[in-house]
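> pasting the sequence and the predicted coordinates here, then a few questions.
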Amino acid sequence: MNRALKILLPLAVLGVGAGVWLTAPSKVDAARFEALTGNADAGQTIFTAAGCASCHHASGSDNKLLLSGGQAFASAFGTFYAPNISPSDAGIGGWSVVDLANAVKQGVGKAGEHLYPAFPYTAYTKMQDQQVADLHAYMQTLPPSDTASQPHDVGFPFNIRRSLGGWKLLFFSDDYVMTDLPEGVTERGRDLVETLGHCAECHTPRNAIGGLDTSRWMAGAPNPSGRGEIPGLTPTQLDWSATDVAYYLESGFTPDYDSVGGHMAEVVENFSKLTPEDREAVAAYVKALPASD
C-alpha cells in the first residue's frame, strides 16, 4: 500500500498541476497594441455591428448608450446578468485597450478571471487588433454610470470559474467556420456574421455543455430561455432571396409582410444603421450557407 501511495501521490500532484496550468486564463500579447491608436468613428460602427448596447444598455431606459447593464439572460446553466460596461469606475472606465482585448478576444476579465461565454467572446475573438482599439476609443466617449454590476445567478459546478479554462480548451477557437469564401461572399460579410454580429451564438445549436455544434452551423437552435426555437438560416429552413435578407435587416419586415420581434428587433435596429453594402454582404453570406439536416 505504501509503495502504491508513493507512486500515485506524485502522479496526482502532477495531474493537478497540469490541470491548473491548462485551465489558466490566457491573455493577449500586450505589445501588439502599443502602437495602435483607436479611431472613435470607426469604433462606433464596430460597437453597432457587435450589438453592445443591445445587451448592456440600462433596463427600462430610453438611452441605449447608457451601458449600466442589468439585463437578465436565462440559460440551462443559470441566469447571467449583463455587467456595467460604461466608462466609469463601476464599469470599464479604468480598462486599457489591452484589458478590453483580453475580454473580447480571450474571454478574460481585468482581474484575470475567466468570463462566461454568455458574453460572445467566442465570436469576438476573431476581431482584428485595430478593431478592438477603435471600439475602446468609442466606448470611452459614452456616458458613465455608477450602477454596480449584478452577480450572475449560476449554481455549482458552473460557478467554478476555473472550469471555464477546460471548456475553452474544448470549444474556444479563433478559426472561421466558412474558411473558403464562396463566390460573392466577402471577408466583410464573414466578419459581420461570424465575428461582430455573432449570429451563430443564437442560430447554431449547442451540445450538452454549451459548445456550438459547428457541424450544424446556423441550422437553428432552442431558445436559451426555454421558450420556443430560434430559426435556422440555412437554405433548408430559409428560402428568402438575398434581397429579402438585406431588406429585413434594414426594415424588420419579412417577405410575408410580418415584422421582426423579440431580441431580433435589437439586431435589426443595429444593422439598419450600417451601410447597404454591409447588409448586402451579410445577405450574401447567409445565402452561401450549405443546406442542413
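That came through fine.
> from here on, just use CA atoms for contacts and neighbour counts.
Noted.
> who touches stretch 168-187?
Outside of stretch 168-187, the residues within contact range by C-alpha atoms under 8 Å, 6 or more residues apart in numbering are 23, 122-123, 125-126, 190, 194, 211-212, 214, 281, 284-285, 288.
> pull out the buried members of those residues.
With burial judged by 16 or more other C-alpha atoms under 10 Å, the buried subset of the contacts of stretch 168-187 is 23, 122-123, 125-126, 190, 194, 211-212, 281, 284-285, 288.
> just put those residues in a markdown table and tack on distance to Ser225.
Listed next are those as a markdown table, based on distance: C-alpha to C-alpha, whole Å:
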| residue | distance to Ser225 |
| --- | --- |
| Thr23 | 29 |
| Thr122 | 20 |
| Ala123 | 20 |
| Thr125 | 25 |
| Lys126 | 27 |
| Arg190 | 27 |
| Glu194 | 22 |
| Gly211 | 17 |
| Leu212 | 17 |
| Ala281 | 30 |
| Ala284 | 30 |
| Tyr285 | 27 |
| Ala288 | 29 |
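> what two of those residues are the furthest from one another?
Maximum pairwise distance among these (C-alpha to C-alpha): 38.2 Å, between Thr23 and Ala284.
> just give the nearest non-adjacent residue to Val245, would you?
In this structure, Val245 finds its nearest non-sequential neighbour in Ala283, 5.4 Å apart by C-alpha to C-alpha, 6 or more residues apart in numbering.
> residues touching the stretch of helix or strand that neighbour belongs to, excluding its own?
For Ala283, the host element (DSSP states H and E) is helix 276-287. Residues from elsewhere that reach helix 276-287 (C-alpha under 8 Å, 6+ apart): 184-186, 188-190, 192-193, 233-235, 241-243, 245-246, 249-250, 271.
> hang on, isn't Gly166 packed against Leu22?
Yes. Gly166 lies in contact with Leu22 (C-alpha atoms under 8 Å); the separation is 7.4 Å.
> distance check, the residue most central in space within the chain against Met127.
Nearest to the geometric centre of the chain sits Pro120, at 1.7 Å (C-alpha atoms, centre = their mean). Here the criterion is C-alpha to C-alpha, to the nearest Å. By it, Pro120 lies 12 Å from Met127.
> and the contacts of stretch 168-187, which of them are in helices?
In this view, these that belong to helices under DSSP state H are 122-123, 190, 281, 284-285.
> show me the strands in this structure, by range?
Under the criterion DSSP state E, strands of the chain are mapped to 72-75, 78-81, 221-222, 229-230.
> so for the second one, what gets flagged as buried?
Going by neighbour count (16+ other C-alpha under 10 Å), the buried part of strand 78-81 is 78-81.
> any idea how far it is from the middle of the chain?
Taking C-alpha atoms, centre = their mean, to the nearest Å, one finds the center of strand 78-81 at 15 Å from the center of the full chain.
> kindly report the same for stretch 47-58.
11 Å.
> and the contacts of it?
Outside stretch 47-58, the residues that touch it by C-alpha under 8 Å, 6+ apart are 63-71, 82-85, 135, 138, 192, 195-198, 266-267, 270-271, 273-274.
> check stretch 75-95 too.
Applying C-alpha under 8 Å, 6+ apart, the set of residues contacting stretch 75-95 is 55-56, 66-74, 110, 118, 139-155, 158, 224-226.
> second one coming, line it up with the first:
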Amino acid sequence: MRGLLRSVILLAALTGGGYAGLRAWPIGEDASRITLDGDARRGAYLARAAGCVACHTDTAAQGPAMAGGAPLDTPFGSFVPPNITPDFTHGIGGWSKYDLARALREGISPEGQPYYPAFPFEFYAGFSDQDIADLWAALATVPPVAETRGENDMRFPFSMRSGLKLWRATALLEAESAPVLGRSDDWNRGRELVEGAAHCGACHTGRGLLGGLDADSFGGNDDLPGGSAAPSIRAADLKEDGWTASALAYALETGITPSGDVFGGSMAEVVEQGTSFLDEADRRAIATYLLDAAPVPSDPDALAQLR
C-alpha cells in the first residue's frame, strides 16, 4: 500500500503542474573540492570491490574495459551502464574529481541531474575523499574508448528524469557501513565492504514498487534485471545451506560452492570481475560479517562518534 501511494504521488506530480517545479528542484550538497593525490593501485582495488569493472564492461560481447556494460532490463525500462573511460566525448574525460565524488556519493551527474538507482550510489555514500582521489587516479589509467554501448530506454513516466527527485525523497535508503563498537576489526571490515563498496544488498535485497530497496536487508530478490534471482544471504539462511566462513571466502575467490556447484549468472560475473581480485583477508572479512551480521548492542553515544 505504501509503495502504491508513492506511485500515485509520483504520477500526479509528473502529469500535473508540479513537473516544472521538479525540474527546478535542486538536489545534492555543495561538497568541498578534492585536492588529494590518488593512489591508482588502491583505486583499482576499490574499483574491483565496488563492481565498477563488472558493471561497466560488456564481457559477454568482449567489449573494451569500462567502455559500457550490457543492458539491464527492468520493469522500468532498460538501463545501459555508461562508458567510464577517459574519453572526452563518450566517457568521463571531461569530469573532475568533484564530479566523480558527486556521482558516487550522491547519484548526481555533472549537469546536476539525478542518476537512476540502477547505479548503486547509495552504497557509495561513505566513500572518503581519499577513496574518490584513488578511484580517479585509477580511472585515468584506463585506455579511452570512443564508443558508447547505447542509451537508456525507459518507460513513461520513468523516462522523465526529474521525477527521480521525488523518488530520492521517498524511496532512497543510504547504506550504513560505519564500524560498530564491540566487534572485531575483521567483522567491521566486512561490514564496510558488504554494506558499502561491494553493495551486496543491491542484488540480495528486494525492492518496492518504485525500485527502492526494502528496509529488511539481504532477504533475497526474485526480480533482478533480466529475470534472474538472488538468494537470501542472511546469516541463518547461509548456515542452513551449509555455508561456513571458510567456504564462503573460498567461493568468493573461485565461484565454487560447498556442494561442488559453481555460481551462475550475475554472481559468476561478480566473482570473476570483482571478488576474485580481493585479497584473502577481505574475502574472509566479508564472510565473517555475512555469517554474523546482527550488530552487538553498543553505547549509542560512543557509536555516534564513529559515524
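It's in. Note that the structure is predicted; figures quoted are calculated from it, not measured.
> adding distance to Ala50 of the first structure, write the strands of the first structure out as JSON lines.
Output for the strands of the first structure, formatted as JSON lines (distance: least, C-alpha to C-alpha, whole Å):
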{"stretch": "strand 72-75", "distance to Ala50 of the first structure": "17"}
{"stretch": "strand 78-81", "distance to Ala50 of the first structure": "18"}
{"stretch": "strand 221-222", "distance to Ala50 of the first structure": "20"}
{"stretch": "strand 229-230", "distance to Ala50 of the first structure": "19"}
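> and Thr254 of the first structure, which of the ones you listed is closest to it?
Nearest of these to Thr254 of the first structure, taken as C-alpha to C-alpha: strand 229-230 at 15.6 Å.
> superpose on the second structure and give me the mean offset of the closest one.
In this overlay with the second structure, the average offset of strand 229-230 of the first structure from its partner residues is 1.8 Å by mean C-alpha distance after the TM-score superposition for the first structure.
> and that strand, what does it pack onto?
Contacts defined by 3 or more C-alpha pairs under 8 Å, 6 or more residues apart in numbering; DSSP states H and E place strand 229-230 of the first structure against strand 221-222.
> where's the residue nearest to the centre of the first structure relative to Ala50 of the first structure, distance?
As judged by C-alpha to C-alpha, Pro120 of the first structure and Ala50 of the first structure stand 10 Å apart.
> so what sits against both of these two?
Both Pro120 of the first structure and Ala50 are contacted by His198, under the criterion C-alpha under 8 Å, 6+ apart.
> start and end of stretch 267-281 of the second structure, how far apart?
Start-to-end, stretch 267-281 of the second structure (C-alpha to C-alpha) is 20 Å.
> ugh, wrong one, I meant stretch 50-60 of the second structure
Start and end residues of stretch 50-60 of the second structure are separated by 20 Å (C-alpha to C-alpha).
> starting at the chain centroid, how far to it?
With C-alpha atoms, centre = their mean, you get 12 Å for stretch 50-60 of the second structure.
> what does stretch 218-233 of the second structure give?
15 Å.
> map Glu280 of the second structure onto the first structure.
Using TM-score structural alignment, the equivalent of Glu280 of the second structure in the first structure is Pro276.
> what about that match, how many residues nearby?
15 (other C-alpha atoms under 10 Å).
> got the contact list for the longest helix seen in the second structure?
Secondary structure of the second structure per DSSP H: the longest helix is helix 2-15. Helix 2-15 of the second structure is contacted from outside by 19, 157, 160, 163, 166-167, 170, 208-210, using C-alpha under 8 Å, 6+ apart.
> from those residues, which is closest to Gly219 of the second structure?
Gly219 of the second structure has its nearest neighbour among the contacts of helix 2-15 of the second structure in Gly208, at 13.2 Å by C-alpha to C-alpha.
> let me see the contact set for the closest one.
Each residue near Gly208 of the second structure by C-alpha under 8 Å, 6+ apart is listed here: 3, 214.
> distance of the alignment partner in the first structure of it relative to Pro117 of the first structure?
Using TM-score structural alignment, the equivalent of Gly208 of the second structure in the first structure is Asn207. Noted for Asn207 of the first structure: a distance of 14 Å to Pro117 of the first structure, by C-alpha to C-alpha.
> check Asp153 of the first structure too.
With the distance defined as C-alpha to C-alpha, Asp153 of the first structure ends up 14 Å from Pro117 of the first structure.
> more crowded one of these two?
A direct count of neighbours by other C-alpha under 10 Å for Asp153 of the first structure and Pro117 places Pro117 higher, at 18 against 14.
> state the distance from the residue lying closest to Ala148 of the first structure once chain neighbours are set aside to Leu212 of the first structure.
What sits nearest to Ala148 of the first structure in space, not counting adjacent residues and going by C-alpha to C-alpha, 6+ apart, is Ala90, at 5.6 Å. As defined by C-alpha to C-alpha, Ala90 of the first structure lies at a distance of 32 Å from Leu212 of the first structure.
> got it, and Ala30 of the first structure?
When distance is defined by C-alpha to C-alpha, Ala30 of the first structure is 29 Å away from Leu212 of the first structure.
> the closest residue to Leu238 of the first structure other than its chain neighbours: what's it in contact with?
The shortest distance from Leu238 of the first structure to any non-neighbouring residue, by C-alpha to C-alpha, 6+ apart, is to Gly232 (6.9 Å). Gly232 of the first structure makes contact with 203-204, 218-221, 238, according to C-alpha under 8 Å, 6+ apart.
> could you rerun that using 6 Å?
Neighbour list for Gly232 of the first structure: 203, 218-220 [criterion: C-alpha atoms under 6 Å, 6 or more residues apart in numbering].
> which among those count as buried?
Neighbour-count burial (16+ other C-alpha under 10 Å) applied to those gives 203, 218-220.
> and the helices in the stretch 51-200 of the second structure?
Along the stretch 51-200 of the second structure, counting by DSSP state H, counting those that start in this stretch, helices occupy 52-55, 97-106, 129-139, 164-171, 185-192.
> average offset of the fourth one relative to the first structure?
Helix 164-171 of the second structure: mean distance to aligned residues in the first structure after superposition is 1.5 Å, counting by mean C-alpha distance after the TM-score superposition for the first structure.
> list the buried residues for that helix?
Neighbour-count burial for helix 164-171 of the second structure, with 16+ other C-alpha under 10 Å as criterion, is recorded at 164-168, 171.
> about what we covered before: the helix holding Ala283 of the first structure against the second structure, how far on average?
Its aligned residues in the second structure lie a mean 0.6 Å from helix 276-287 of the first structure after superposition (mean C-alpha distance after the TM-score superposition for the first structure).
> quick one: Ala13 of the second structure and Ala24 of the second structure, what's the gap?
Distance, Ala13 of the second structure to Ala24 of the second structure, using C-alpha to C-alpha: 13 Å.
> looking at those two now, which is surrounded by more residues?
Taking neighbours as other C-alpha under 10 Å, Ala13 of the second structure and Ala24 compare with Ala13 leading, 17 against 9.
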